[in-house]
Structures are given as C-alpha cells and as structure tokens.
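Asker: Generate a structure from the sequence data that follows.
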Amino acid sequence: MAGTSGRLLALLSLLQARRDWPGALLAERLEVSERTVRRDVGRLRDLGYPITATKGPDGGYRLGAGADLPPLLLDDEQAVALAVALRSATASGADVGEAAGRALATLRQVMPSRLRHRVDAVELSSAAPSRGARPAADPAVLATLAAAVRARELVRFDHGDPGDPGDPGDRPGVVRRVEPHHVVSRAGRWYLVGWDLDRDDWRVFGVDRVRPRVPHGPRFTPRALPGDGSVASFLTGRFRGAAAGEDWPCRGEVVLHLPLAQVAPFALDGVVEALGPDHTRLAVGSWSWTGLVALLARFDADLEVVGPPELATAIDRVGRRLVDAGGRGPAQN
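Answerer: Presented below is the predicted three-dimensional model:
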C-alpha cells in the first residue's frame, strides 16, 4: 500500500477524473479498505477540497466547487498544456496578459525540471499590433456577458468609442438592448452575437466596445440563429457580408489564361480546375461584385467570364472607370 501522501494524491486524481465515485470502487482502485478511503477523504476536506458524500446503494464521493481554490493536481500533459495556453493568452484578445504571466510563473515554479524544460522549449512570438488595432476585451465585461448568455438575460450597454461611434446607433446616451446568444473569439478579437431588440435583427458587437449597464433586463427565450444554427457559420457569413448563410454574397466563375500552378496559390477559398496547360477555371466569391473584380485583376491575365451576368457588368463598369481615370492623366496641383 502506498504511503499516505501518495495515496491522497492518487485519490484526488481519481476524484478529478469523473463526477461520481462509488466508495467501493475507489477502495478497489487504491487497493485499500473503504474505511481508509473515508479517512483520506476527510484529510482532503481538511486541505480545502469540497468533497461531498453521495447516498444510495452505490454511495460514494463527489468533488465539487468550493469558496476558495484548493491546490490542483495535474498530470504531466495537463501541466504542459496549461503552461502553453498561458503563454499564448496575450493573443487571445482578452486583457489577461499580466494575470496569465503571474499564473505561468506560479505554475513553472512548482513544475519538476523535466516539465520546465519542455515548457521553456516552446517559444511563442506575437506580431506587433497593426496600426489602428482594437484594444483587448475587458475580462470583467467578458464574464458579465457570458453570465448573461447562460442566464438568458437581456443585456443593456453602450457600444462604441468616444469620437468614433461607428454604427449610427452608437451615440452617447443611446443604450443598446440585446438578447445575448454567444460570446465568441475570432482572429484574436471577442464578439457578442445577439438579437438587437431596437433593430429587430441579429447583430455582432465588438466586446472591447461594450460598456454594460446595470441591472440586466428580463429573461428571454433564445431565438435560433439563421442558417444551420452554427455561430461559426453565422459569423463567417456576417464578416463576408452575407445576409444569411456563410457563403459570399457575390460569387462568379471565370477562365483565366494562366496555368493552374499560377492560380491555385492565390485562389483563397475558390475552386480551381485545370482546363489545359495555360487555362484555368476559377470559381470564387467576394463581399461585392467590385471586390470580386479586384480579386480577379490581381492575376494580371486575360480572362473569360463564365457567369453570372452581374460579374460581366461589374468588369465592364470598373474597366470603363479605370480607362477614364487613365485618360485624364496625373492630377495637377
């Protein structure tokens, strides 16, 4: 039989692995008597672990949540995964960089050397923020919105930056009333997806621009998201400019007078097909017909429009505009 300290760690590890444990099964796994299990459970309770006893024919034990955070027991892979996650927290879009750094220092200090070396070998670098990059989301605001999503409570908030209202409704003193559906991270930025009661439509709000009002509104019955109900598909569609679904609102097909090897690397999410050594079919989408024309112009090659007619019209319109601009010559100061 293992010593008391080792046995307590093994018991704690088992209790963390599943919700309920019959006492007899714990005794069997630890190779001790049920009386020893009861004593060890009492020792863990004295250390601050909120372990409750369950009644019934297979009565046993359950590790619950307490008022304070007790010591945690992690296996090697969990410890390394947690350390790597803390290192990458600064790229999460939430303003938790300092807290994540302190948590990583605490975790690294108690790690055995073999794990410390594995963590130190992982080097993460982040690019400097681009000009005009949005600030990180406030963790307190994230927690407030996430709690409202779980509780299905209407949220009231100001949205926008002073001097940069963005949406016409983002004016000082204008309070948004939204049924929150999801709080989601995309490309390092956090968003609130919800039904805007005043606009009678689904909206996406940058959490970094949300300033909650208290108290929250009444509870509500959640609505179904458009399309397949997936928040990922909904966000993809909204950022592409689609009113519904996740596909591009404008999609066209052309034949480029280029070999497949020169088209495929720059086709983004388009579909390419070789029609010969120097001709490639490309079906691709964009947020507008003008945007699609610009995408096709990047290839700097002759092309034939397969369809639809809107694409041919847009090419003709943009082409005439560029010809007119070129004919006027350089602007005179």
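Asker: Please make it C-alpha for all contacts and neighbour counts, starting now.
Answerer: Noted.
Asker: buried stuff in stretch 123-134?
Answerer: Judged by neighbour count (16 or more other Cα atoms under 10 Å), stretch 123-134 contains no buried residues.
Asker: Other residues contacting it?
Answerer: Stretch 123-134 is contacted by residues 87-88, 91, 208 when judged by Cα atoms under 8 Å, 6 or more residues apart in numbering.
Asker: who wins for most neighbours among these?
Answerer: The residue in the contacts of stretch 123-134 with the most neighbours, by other Cα atoms under 10 Å, is D208 (24 neighbours).
Asker: V254: helix or strand, and which one exactly?
Answerer: Applying DSSP states H and E as the criterion places V254 in strand 250-256.
Asker: Tell me the gap between that strand and the middle of its chain.
Answerer: Distance, stretch centre to chain centre, for strand 250-256: 31 Å (Cα atoms, centre = their mean, to the nearest Å).
Asker: Quick one: list the elements packing against that strand.
Answerer: Packing partners of strand 250-256 (3 or more Cα pairs under 8 Å, 6 or more residues apart in numbering; DSSP states H and E): strand 279-286, helix 289-297, strand 303-307.
Asker: for comparison, sequence B:
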Amino acid sequence: MHKTSSRLLALLSLLQTHRDWSGEDLAERLDVTSRTVRRDMDRLRELGYPITTVKGPAGGYRLEAGTDLPPLLFDDGQAVALTVALQTAAVGTAVAEDAARALATLRQVMPPRLRHRIDQLRVTAVQPPAATGDTPQATAQLLMDLSRVIHAREELRFDYAPGANASADDPRRVEPHHLVAWRHHWYLVAWDLPREDWRTFRVDRIRPRTPTGPRFTPRELPGGDVSAFVTGRFRGNDGTTTDWPCQGEVILRLPAADVVPFAQDGIVEELDAHHCRLVLGSWSWTGLATAIGRFDTGIEVIGPPQLATAFRELAARYARAARIPQADAAGDGRAGEA
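Answerer: Just a heads-up that it's a prediction; the model follows:
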C-alpha cells in the first residue's frame, strides 16, 4: 500500500488521465478501500484541487479546471518527461529561453530526490545549421497572435516575403487553419482566398496586418489529417497522400547495414552479404537518381523506366560538365583495358 503522500500523487495522476473515475476503480488501482479514496479526495480538495462528485449508480469523481493554481505534483516519469521536453522541444526557437527558465523554475520546487535525478539527465538537441541569409525564428508573440486568429476563425491579412532575399508580395488574404512545426520552423496552414487553394506559409516571414477580416466557416483539409497534409505538401504532392511523387527501386552492391543509416525513409532489403534492394522516393526523378548515386557503388535499376532515363540524363550532364566527350571517354577506357 502506498504511503499517504505518494498515494495522493498517484491519485492525482489518475484523475488527470480520464474525465471520470468511479470510486471502485480508483480503489482497485491504488490497492486501498473506497473509504480511503474518499478521505484522499477530501485532502486534495483542501490542497486546492477542484474535485467534484459525479452522480450515478456507481458514483465517481472528476477533476475540474480550477481558477487558482494548486501545488504542482509530478511523479518520477512526469518529471523526466518534462525535463526532456523542455531541453529538446524548443531548441533553436524563439521560446528556447522561456523553456530554459521554466525548467529552472520547476527544478527549484522539486524535492531533492527528483532534482538529483533530473540533474543527471543531460540531453542535447542539435539544431541543423541555418541556411545563409535565413530569417529569424518566429517570435512567441507572433505564434500567440496567429493562434488567436485561428481559434476565432477570422480571416487574416499579412505581408509575406517568400524567400530570404525576396521582397514582399501584395498582402495575402487567407483563412488560417493550423500552426505546425516542421524541421525547426513554424508554418501556417491556410486557405488562400484569392488563389482558391491551400497554402503553407513560413511563420517567421509573416507580418500580420490589422484589423483581421470577417469570421468564416472552416473548410475541410484535404485528407482530414494536418500532419499527413503537411508531409505530403513538402514531398511535392497535393497533400492528400504522404507518398513521394517519384519512387524507384534499385539494387546496390553494398551490404544492407551500410545503406540503412543513410536511406532516410527508404526501405532497405538485404539480398546477400554484398547486395541489397533499396526503395526510395523523391520530389523528382532527377532528385531521386542523385540521391541514389551518392551511395558511390554499382547500381542496377529495377524500375520504373523514368528512373533509368534520369540516370542517363545525369550521366550525359556530368560528362558535359567534365568537358570529356562521351565517345573519347569510352575510348580511353578501352585503351586502358588493353
């Protein structure tokens, strides 16, 4: 049986995971009697937690949202999860400093045992280097402003610079739908009213105009899933599928273990100790051929024909770039063999 303090913490964790709990279920989970559960509920109410009794045949309890902040209680797993999230989720963003301050604040109110445990947890999230001339990250205030407009379902007007060195277009007018994070950048998913199509906008390149426009009835996002939609758009399709527009299959003269670390989201199948099959996708056939060519080994194209054509076009392009006529290059090869 739990001690009173640890049992209260376990009870509070259970109340936060479900809307309603019956007294019998809580007693069974905590290995106590229903009478003990009732006493513990009274103790939590005294600490400021708004717990109401649910009427019904079996009765039960519900943790409501309170107006005052009661003492924060975290079990070991929650403390570790918060530490990892605050150390990694905000890296390279405008809220990184706020996340660091939040972690410092939580550490101060944790008991010595938990504080010692999270002090031993050192996680470093490495942000990819920014492109030359890249724009600053979106500010926390801008994210909050966009979130408010999305929640209010109001049309948004803003100036937008599509590239680091590009000038702003005419003001855009959209129906904002979602804020998403993709590879350390925030994006706004919205219905572009003049263009009558879905668009994704880098948030750090948005400069909102005021006032906002009229309210609107949200449209249904293609596919219904914002994660799949954004993934599909960045892979060059219409957002209704996450598949790459171009996908090919080859056999590489390399062990599968040497290919897997660099195959990204490709599928690698081991054929023998020195060969493997690779199925990979890209936004174009030329891009796909280039991605496969970086393995620097013998390649056998299984299909489709467009991939083989892309390899031939790249070979001719590279030969011209090297300023070696293909006929002479072939002759040199024969002479060397002789």
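Asker: care to give me the TM-score?
Answerer: For these two chains in superposition, a TM-score of 0.75 is obtained (TM-score structural alignment, normalised by the length of structure 1); 316 aligned residues with a Cα RMSD of 4.1 Å.
Asker: Go through the helices and strands packed on strand 250-256 of structure 1 and name the closest to A244 of structure 1.
Answerer: Closest to A244 of structure 1 of those is strand 279-286 (Cα to Cα; 14.6 Å).
Asker: which residues are in contact with the closest one?
Answerer: Outside strand 279-286 of structure 1, the residues that touch it by Cα under 8 Å, 6+ apart are 240, 247-260, 263, 267, 269-275, 292.
Asker: One more: stretch 25-38 of structure 1?
Answerer: By Cα under 8 Å, 6+ apart, the residues outside stretch 25-38 of structure 1 that reach it are 1, 7, 10-11, 14, 23-24.
Asker: Contact partners for W182 of structure 2?
Answerer: For W182 of structure 2, no residue meets the contact criterion (Cα under 8 Å, 6+ apart).
Asker: Where in structure 1 does whichever strand or helix holds R117 of structure 2 fall?
Answerer: For R117 of structure 2, the host element (DSSP H and E) is helix 112-119. Using TM-score structural alignment, helix 112-119 of structure 2 corresponds to residues 113-120 of structure 1.
Asker: Identify each buried residue in the matching stretch, please.
Answerer: When burial is assessed from 16+ other Cα under 10 Å, stretch 113-120 of structure 1 yields the following buried residues: 115-116, 119.
Asker: go on, stretch 236-255 of structure 1?
Answerer: 236-238, 240-242, 244-255.
Asker: Please apply the same query to stretch 253-269 of structure 2.
Answerer: Quick answer for stretch 253-269 of structure 2 (16+ other Cα under 10 Å): 253-256, 259-260, 263, 266, 268-269.
Asker: would you list every one of the strands in the stretch 51-200 of structure 2?
Answerer: For the stretch 51-200 of structure 2, the strands defined by DSSP state E, counting those that start in this stretch cover 51-54, 60-63, 156-160, 172-182, 185-192, 197-202.
Asker: Ok, which of the ones you listed comes nearest P136 of structure 2?
Answerer: Nearest to P136 of structure 2, of all the strands of the stretch 51-200 of structure 2, is strand 185-192, at 9.9 Å by Cα to Cα.
Asker: once aligned to structure 1, how far is the helix holding R117 of structure 2 on average?
Answerer: Once the two models are superposed, helix 112-119 of structure 2 sits on average 0.6 Å from its counterpart in structure 1 (mean Cα distance after the TM-score superposition for structure 1).
Asker: Can you tell me what sits against that helix?
Answerer: In this structure, residues lying in contact with helix 112-119 of structure 2 by Cα under 8 Å, 6+ apart are 76, 79-80, 83, 107-108.
Asker: Kindly recompute the last result at 7 Å.
Answerer: Outside helix 112-119 of structure 2, the residues that touch it by Cα atoms under 7 Å, 6 or more residues apart in numbering are 76, 80, 83, 107.
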